[in-house]
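A.B. asks: Here is my input; please provide its structure:
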Amino acid sequence: MLIAIIPAKDEAHNIKDVIIKTKQYVDFVLVIDDGSVDDTKSVAESAGAFVIRNEVNLGKADALKIGFKYAIDNGFDTIALLDADGQHDPNELPKLMNKLSEGYDIVVGARKFSPLVMPPLRIFANSFSSFLVSLICHTKILDSQSGYRVLRTDVVKKITFETKRYQLDTEMLIKAAKCGFKIGFVEINTIYTERAKSKINQIIDPLKFLFVTLRLVFYRCKK
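C.D. replies: Got it, this is the predicted structure:
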């Protein structure tokens, strides 16, 4: 059983299309409405998603933790993670799932680091962080910050997540690698539009990624 978890904040103008496309490929769509002040919840429900609403904004990491608990409690064995703003094309889900079936535990959608589609500062930050995470994981990490991924629920049963906001994406890869989970990648389209802009702070968040990465150098997987 495959569940799609979509964290969302003020995405009423984007989320309907994302949900409708995602429903073609998964058994259940769960939206975590993370303190939206617009109609995200009602739009998501009208599109066929089940919605858990946080009354205040907790951030992406905490929204995902709520989704992980729901997936575990309700017996889903596979999880798909997508953004609500349209940066992740749900029509690429079969490609990620096919890769997962080759024996991987996590499959990440790796974006094209091209100046034609991605801001130069993002290219530098993503390339450097992926290089650093690769060294720590002892495996090639093509895109450490991509949030578009599918994974076996066993991964989130094993790992305790401690980071906030967008750092969870990096934390997941490092801890999963150190726990012996197999990580794969497939190339996905890089989508940046007026309606699908990254919410990552171009200065603060890369520094947080660096701090988290260095702190996890000494992480040891619990038996």
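A.B. asks: C-alpha only now, for contacts and for neighbours.
C.D. replies: Fine.
A.B. asks: so what secondary structure elements neighbour the helix of greatest length in the chain?
C.D. replies: The helix spanning the most residues in the chain, taking DSSP state H as the definition, is helix 120-137. On a contact count with 3 or more C-alpha pairs under 8 Å, 6 or more residues apart in numbering; DSSP states H and E, helix 120-137 meets helix 167-178, helix 204-215.
A.B. asks: go again using 6 Å as the cut-off
C.D. replies: Counting by 3 or more C-alpha pairs under 6 Å, 6 or more residues apart in numbering; DSSP states H and E, no packing neighbours are recorded for helix 120-137 among the helices and strands.
A.B. asks: gap between the helix or strand following that helix and the chain center?
C.D. replies: Following the chain from helix 120-137 toward its C-terminal end, the next helix or strand by DSSP states H and E is strand 149-152. The chain centroid and the centroid of strand 149-152 are separated by 9 Å under C-alpha atoms, centre = their mean, to the nearest Å.
A.B. asks: what's next to the host helix or strand of Leu30, contact-wise?
C.D. replies: Following DSSP H and E, one finds Leu30 within strand 28-34. Residues outside strand 28-34 that contact it (C-alpha atoms under 6 Å, 6 or more residues apart in numbering): 3-9, 49-54, 57.
A.B. asks: ditto for stretch 125-139
C.D. replies: When contacts are defined by C-alpha under 6 Å, 6+ apart, stretch 125-139 is touched by residues 140-141, 143-144, 174, 177.
A.B. asks: Can you list the buried residues in it?
C.D. replies: Within stretch 125-139, the residues that qualify as buried are 125-134, 136-137, counting by 16 or more other C-alpha atoms under 10 Å.
A.B. asks: roughly how far apart are Ser146 and Phe68?
C.D. replies: As judged by C-alpha to C-alpha, to the nearest Å, Ser146 and Phe68 stand 18 Å apart.
A.B. asks: Compare the two (neighbour count), which wins?
C.D. replies: Between Ser146 and Phe68, counted using other C-alpha atoms under 10 Å, Phe68 has the larger neighbour count: 20 against 17.
A.B. asks: Here is the second sequence; please produce its structure so I can put it next to the first one:
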Amino acid sequence: MSLQVAEGGRTARTVAESLGNAHLVVGIPAYNEESAIGSTVLGVQRWADEVVVVDDGSTDRTPAILAQADVTVLRHESNRGKGAAVRTLFAHTRRTDCDALVVLDADGQHDPTDIPTLAEPVVEGDADMVIGSRYLADDARDETPAYRRVGQLVLDYCTSRVTGSDLTDTQSGYRAFSPESLERLSITTDGMGVESEMIDSATNEGLTITERAIDARYENLEGQTHNPVKHGLAVVLFLVRLLKRRRPIPSFSSRNR
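C.D. replies: Predicted coordinates for the structure are as follows:
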């Protein structure tokens, strides 16, 4: 595997060495990812002290493949959604003595060599949540299809308006978390709005959010990819519910009888 050049011209191996004896947990929510879960797990193992896969009720060969892998598997009996899978992952990691949790998608989109780069600000105490941004750097290698990029810009705008954040990639599923953030982040949604909800919760809790540039690929993905239109609509509907949740309930004085 080639080593990515991280920020400042350092390789992933150099960044990993700078983390010293930090205990890293890598978490992977997975649903029907039989084509990619094996290679994804193999790719992240060299960077993790523990790999935890939340099998969200898969009905394909994902459970059988995971049974052969040296990973911790947490299984939902039925498909509950990404938000529910992340909650399960957080609950498990809170019971471990980790210095950082790194979460990435199971479909092969994310490059495992970015794990040390995302974990570094958390381990060094500079951030509570680090978002891997596909658009932070002006990189000609960006493979995001134009129609997806337009949709992501809309979701970035909506999320920023609702949460008050200023981020370049609010929907990235590649993130690192501090132990404190695992305790304080509130995740209520079961669905695909979880990325936006985590930003909103972190902002409300006064947690520090930063971004690091990552690579992502879309062509020749082995795993399952979500319909971008359905995904986008789900996120927008969740943001609308989030706004409604924030509206103050009007008080009415009791009427004289």
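A.B. asks: Quick check: closest non-adjacent residue to the residue positioned nearest the centre of the first structure.
C.D. replies: Nearest to the centroid of the C-alpha atoms of the first structure, with distances taken as C-alpha atoms, centre = their mean, sits Gly147, at 2.7 Å. The spatially closest residue to Gly147 of the first structure, leaving aside those adjacent along the chain, is Asp169, at 6.2 Å (C-alpha to C-alpha, 6 or more residues apart in numbering).
A.B. asks: What distance do you get for the aligned residue in the second structure for that neighbour to Glu50 of the second structure?
C.D. replies: Pairing criterion TM-score structural alignment: the partner of Asp169 of the first structure within the second structure is identified as Glu195. Relative to Glu50 of the second structure, Glu195 of the second structure is positioned 23 Å away (criterion: C-alpha to C-alpha).
A.B. asks: quick one, which of the two is more surrounded?
C.D. replies: Between Glu195 of the second structure and Glu50, Glu195 has the larger neighbour count (other C-alpha under 10 Å), namely 24 against 21.
A.B. asks: Give me the neighbour count for Leu243 of the second structure.
C.D. replies: The number of residues packed near Leu243 of the second structure is 12, by other C-alpha under 10 Å.
A.B. asks: same check, this time on Ile52 of the first structure
C.D. replies: Applying other C-alpha under 10 Å, we find 17 residues neighbouring Ile52 of the first structure.
A.B. asks: roughly how far apart are it and Thr160 of the first structure?
C.D. replies: Relative to Thr160 of the first structure, Ile52 of the first structure is positioned 21 Å away (C-alpha to C-alpha).
A.B. asks: do Glu55 of the first structure as well
C.D. replies: As judged by C-alpha to C-alpha, Glu55 of the first structure and Thr160 of the first structure stand 24 Å apart.
A.B. asks: again with Phe113 of the first structure
C.D. replies: Computed with C-alpha to C-alpha, the distance linking Phe113 of the first structure and Thr160 of the first structure is 30 Å.
A.B. asks: which one of those two has more residues nearby?
C.D. replies: When Phe113 of the first structure is set against Thr160 and neighbours are counted by other C-alpha under 10 Å, the residue ahead is Phe113, at 18 against 14.
A.B. asks: Identify the residue nearest the more buried one in space, chain neighbours excluded?
C.D. replies: Leaving aside its sequence neighbours, Phe113 of the first structure sits nearest to Ile123 (C-alpha to C-alpha, 6+ apart; 5.6 Å).
A.B. asks: Next, count neighbours for the corresponding residue of the second structure for that neighbour.
C.D. replies: With the correspondence set by TM-score structural alignment, Ile123 of the first structure lines up against Arg149 in the second structure. Residues lying near Arg149 of the second structure (other C-alpha under 10 Å) number 13.
A.B. asks: How about Glu143 of the second structure?
C.D. replies: Residues near Glu143 of the second structure, counting by other C-alpha under 10 Å, number 14.
A.B. asks: can you confirm it is in a strand?
C.D. replies: No: the secondary structure assignment for Glu143 of the second structure gives coil rather than a strand, going by DSSP: H, G, I helix; E, B strand; the rest coil.
A.B. asks: And the closest residue to it other than its chain neighbours, how close does it get to Leu167 of the second structure?
C.D. replies: Spatially, and ignoring its direct neighbours in sequence, Glu143 of the second structure is nearest to Arg217 (5.7 Å; C-alpha to C-alpha, 6+ apart). Using C-alpha to C-alpha, we find Arg217 of the second structure at a distance of 20 Å from Leu167 of the second structure.
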